[in-house]
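Q: Task: produce atomic coordinates for the following.
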Amino acid sequence: MKVKSVIVPSGMEHLTKFTRKIPSDVNVVPVTNDDSFSNIPLKILHPSKKGRGKNEDSMVLYGQFGLKSFIFMGDLDRRGERQVLQDYPSLKVNIVKLGHHGSRTSSDPNFIKQLEPELAIISAGRHNRYGHPNQETLNTLKMENIS
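A: A predicted model of the protein is given here:
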């Protein structure tokens, strides 16, 4: 598949460890939540300003597919989750792809409670070296009765 453009959180386009992996004929498009694309069925919720390409600058995407709403949290931390809630106070979703592989630095109980998801997805390798997902995150999901 030929990639023409890569969309990244604003600020990441300056990270040498990222840019050296991108072929010179690929367009890198930095974005914030002020940006939108008519040909992409996802809304950018975060970042709201240019960052340095760190986890706290992760891109958060929201979309509706069929009758379900989704949010994809990237590696966003709890502070970033609180910022998303501040920017979108009525945000609710059916399905959440949890941030930072289910680590304890993400998935704040208040954030999860606000979203009211019926299903959470955690992307983490089996027996990974970080022990993801964290038991605290799993307990948060259990307390909110989220599969």
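
Q: use CA for all of it now, contacts and neighbours both
A: Fine.

Q: Pull up the gap between the spatially most central residue of the chain and residue 102, please.
A: Compute the mean C-alpha point of the chain, and by C-alpha atoms, centre = their mean the closest residue is residue 73, 1.9 Å away. If you measure residue 73 against residue 102 using C-alpha to C-alpha, to the nearest Å, the figure is 10 Å.

Q: Now the second one, please; I'll put the structures next to each other:
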Amino acid sequence: MGKTFVITVGLMAMVMVLVREIALLPDGKLHLHLLDVGQGDAVLLVAPSGAQILIDGGPDLSTLSHLDALMPFLDRTIDLLVITHPDADHISALPDVLRRYDVAQVLMTGAEHSSGRYDALRAEIADSSIPVIHPDPAIDIVIGSVVLDIVWPTPLYTGSSNDQSIVLRVLYKEHSILLTGDIEEDAENAILASGANIESDILKVAHHGSRTSSSTGFLLAVDPDLGLISAGRDNRFGHPHEDVSSRFIHFSIPIKTTAREGVISMKF
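A: Predicted coordinates for the structure are as follows:
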């Protein structure tokens, strides 16, 4: 009786693992996962080919648990790691990510920033001899059928750390997603002045919905069908700010937040 029970439980566990692995096989679609990392930022994109792109790493090691759940068990490769800017709420898990996964290349700015976390991250990248790309709007990064259009920053821009955040427009077939890091209104205005095409179906709202971002002109230019916000539950900053929420309501743009929904997953 006991032995039969153990065998049955073991077989059920194997079936569950197999079902999970089959569900994670490439399905010809682009998958977007806005990870629930509290008051921070981390996004996992899975290309139709199965290639994996991680944008930022959140404020703590919860990012690792999300990657374990969303990536195939035997797949330890991240094809591109994007570090939008050096703030701790975007990078804290990344040294551990680099130790646990094989990261093929890193996209990051050369922004000066002095912190133990950022120094440890840069040291880990250097020690692992990972190729580093610096953002330049003149180039695109192509991963299979997915194009990452580098919108911002320009090589000579010297604004604040937040305003130097990497902004990417992700393109797949007729779909578009704008990922905005922590840019604030100065960078938004500079992007608008540059004439860059930022119209997108999905907007990952900048700076967790802070009142310093998502200006009226920027929202009009993006013209999204949906806004996504990464923010912690009952966070001390009051993100998303009521002014930002009101702007989205005014323009009839629905919002989803990780604070309310947990991990937000979409496929295209």
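
Q: Please state their TM-score.
A: Here the TM-score for the pair of chains, by TM-score structural alignment, normalised by the length of the first structure, is 0.86; 145 aligned residues with a C-alpha RMSD of 2.0 Å.

Q: could you pull out the strands for the first structure?
A: Applying DSSP state E to the first structure gives strands spanning 5-9, 27-31, 43-46, 60-65, 68-72, 95-97, 119-121.

Q: for the residue nearest to residue 125 of the second structure when sequence neighbours are not counted, helix, strand, or coil?
A: Of all residues not flanking residue 125 of the second structure in the chain, residue 98 sits nearest, at 7.5 Å (C-alpha to C-alpha, 6 or more residues apart in numbering). Assigned by DSSP: H, G, I helix; E, B strand; the rest coil, the conformation of residue 98 of the second structure is helix.

Q: OK, contacts around the equivalent of the residue nearest to the centre of the first structure over in the second structure?
A: Aligned counterpart of residue 73 of the first structure in the second structure: residue 180 (TM-score structural alignment). In this structure, residue 180 of the second structure makes contact with 165-168, 203-207, judged by C-alpha atoms under 8 Å, 6 or more residues apart in numbering.

Q: Residue in the first structure paired with residue 240 of the second structure?
A: Checking TM-score structural alignment: residue 240 of the second structure goes with residue 133.

Q: same deal with residue 14 of the second structure?
A: In the first structure, no residue is paired with residue 14 of the second structure, using TM-score structural alignment.

Q: Shouldn't residue 14 of the second structure be within a helix?
A: Yes. With three-state DSSP as the criterion, residue 14 of the second structure is part of a helix.

Q: if we can go back for a sec, the match of residue 73 of the first structure and residue 152 of the second structure, how far apart?
A: Counting by C-alpha to C-alpha, the gap from residue 180 of the second structure to residue 152 of the second structure is 9 Å.

Q: Between the two, which contacts overlap?
A: Common neighbours of residue 180 of the second structure and residue 152 (C-alpha under 8 Å, 6+ apart) are 165-168.

Q: ok so, going back, can you put the contacts of residue 180 of the second structure in JSON lines and add distance to residue 110 of the second structure?
A: Shown next, in JSON lines, are these (distance: C-alpha to C-alpha, whole Å):
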{"residue": "165", "distance to residue 110 of the second structure": "11"}
{"residue": "166", "distance to residue 110 of the second structure": "11"}
{"residue": "167", "distance to residue 110 of the second structure": "15"}
{"residue": "168", "distance to residue 110 of the second structure": "17"}
{"residue": "203", "distance to residue 110 of the second structure": "25"}
{"residue": "204", "distance to residue 110 of the second structure": "23"}
{"residue": "205", "distance to residue 110 of the second structure": "23"}
{"residue": "206", "distance to residue 110 of the second structure": "20"}
{"residue": "207", "distance to residue 110 of the second structure": "20"}
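
Q: Just name the closest of the residues you listed to residue 107 of the second structure, please.
A: Residue 107 of the second structure has its nearest neighbour among these in residue 166, at 8.7 Å by C-alpha to C-alpha.
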